[in-house]
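Engineer: A predicted structure for the sequence below; I have some questions about it.
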Amino acid sequence: MTGDEQHELTSTLWRWQSAGGTAWWFVSVDGVAADALSATALVRRLESGRRAGFGSVKVAVRIGGSRWQTSAFPMKEEGWSIPVKAAVRKAEALNEGDPVKITIGF
């Protein structure tokens, strides 16, 4: 896993659906991991002088035996969300509402 900082947590797989019917699947990141992501986003913004697209932070993710690179996105309310692609959901036999043990590095 890449990145100097790593966090493990358990979250619930949830689905967001657009008005057009397209569905995206996510896990939420809260607590200490969310605080660390927020701090990382702030430091990177201060270093570069600009905010990443949608305020995102690039992360390396592991769920079970699946590993991939993606971005974490700040949520309006609190915390962060990480998209979980179809290939991972299939490989790890994940369904909406399932608890998911996730490791993130950034």
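Structural biologist: Yep, that arrived. Numbering: from 1, shown residues only.
Engineer: drop to CA atoms for contacts and neighbour counts, all remaining ones
Structural biologist: Noted.
Engineer: the biggest strand by length in the chain packs against which elements?
Structural biologist: Longest strand in the chain, counting residues (DSSP state E): strand 66-74. Secondary-structure packing of strand 66-74 (3 or more CA pairs under 8 Å, 6 or more residues apart in numbering; DSSP states H and E): strand 57-63, strand 80-83.
Engineer: select, out of the ones you listed, the one closest to residue 9.
Structural biologist: Residue 9 sits nearest to strand 57-63 of all the helices and strands packed on strand 66-74, at 10.4 Å, using CA to CA.
Engineer: thinking again about what came up before, let's have the helices and strands packed on strand 66-74 in CSV, adding distance to residue 37 and mean neighbour count.
Structural biologist: Listed next are the helices and strands packed on strand 66-74 as CSV, based on distance: least, CA to CA, whole Å; neighbours: other CA atoms under 10 Å:
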stretch, distance to residue 37, mean neighbour count
strand 57-63, 7, 20
strand 80-83, 8, 21
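Engineer: another one to put next to it:
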Amino acid sequence: MIIEFEGEIFRWDARDDSAWFFTAVPPELSEDIREIPRPYRGFGSVRVRARVGGSEWSTSIFPSSQSGSYVLPLKKAVRDAEGLVDGGPVLVRLDVLDG
């Protein structure tokens, strides 16, 4: 399953003074992903191949306890390469590998 969406980048401050950056998969697409039969993985994660601009990487998306949508972590190398900033837009393509 391949999905594309535009999201907003948001920051989550970890307890150890480091920050993580994410974007949320829209609720309707998160529901489609949730319906794919697959074995349970830690934290309810789903393996994906992500693409933002010219950057592509393997990672996992995780269900957010606050929104119920999946969230995609955006690592620093990708943010730097693609000029992504907190609060800015991001166009994402996900190839869902689990399922």
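Structural biologist: Sure thing, it's come through. All values derive from a computational prediction rather than experimental measurement.
Engineer: closest to residue 27 of structure 1 out of the helices and strands packed on strand 66-74 of structure 1?
Structural biologist: Relative to residue 27 of structure 1, the nearest member of those by CA to CA is strand 80-83, separated by 5.4 Å.
Engineer: ok, residues contacting that closest one?
Structural biologist: 24-30, 34, 37, 70-75 (CA atoms under 8 Å, 6 or more residues apart in numbering).
Engineer: next SSE downstream of that strand?
Structural biologist: helix 86-91 (DSSP states H and E).
Engineer: in structure 2, point out the residues matching that following helix.
Structural biologist: Under TM-score structural alignment, helix 86-91 of structure 1 corresponds to residues 76-81 of structure 2.
Engineer: distance from the matching stretch to structure 1 after superposition?
Structural biologist: Superposed on structure 1, stretch 76-81 of structure 2 shows a mean distance to its aligned partners of 0.3 Å (mean CA distance after the TM-score superposition for structure 1).
Engineer: residues of that stretch that come out buried?
Structural biologist: 78, 79 (16 or more other CA atoms under 10 Å).
Engineer: what lines up with residue 17 of structure 1 in structure 2?
Structural biologist: In structure 2, residue 17 of structure 1 lands on residue 13 (TM-score structural alignment).
Engineer: try residue 102 of structure 1
Structural biologist: Match for residue 102 of structure 1 (TM-score structural alignment): residue 92.
Engineer: tell me the SS of its match?
Structural biologist: strand (DSSP: H, G, I helix; E, B strand; the rest coil).
Engineer: one more: residue 7 of structure 2?
Structural biologist: strand.
Engineer: middle-most residue in structure 2, spatially?
Structural biologist: residue 72 (1.2 Å; CA atoms, centre = their mean).
Engineer: circling back to that earlier point, quick one: the longest strand of structure 1 to chain centroid distance?
Structural biologist: 5 Å (CA atoms, centre = their mean, to the nearest Å).
Engineer: residue range for that strand in structure 2?
Structural biologist: Under TM-score structural alignment, the match for strand 66-74 of structure 1 is residues 55-63.
Engineer: may I ask which two of the contacts of strand 80-83 of structure 1 are separated the most?
Structural biologist: It's 24 and 37 that sit farthest apart of the contacts of strand 80-83 of structure 1, by CA to CA, at 21.1 Å.
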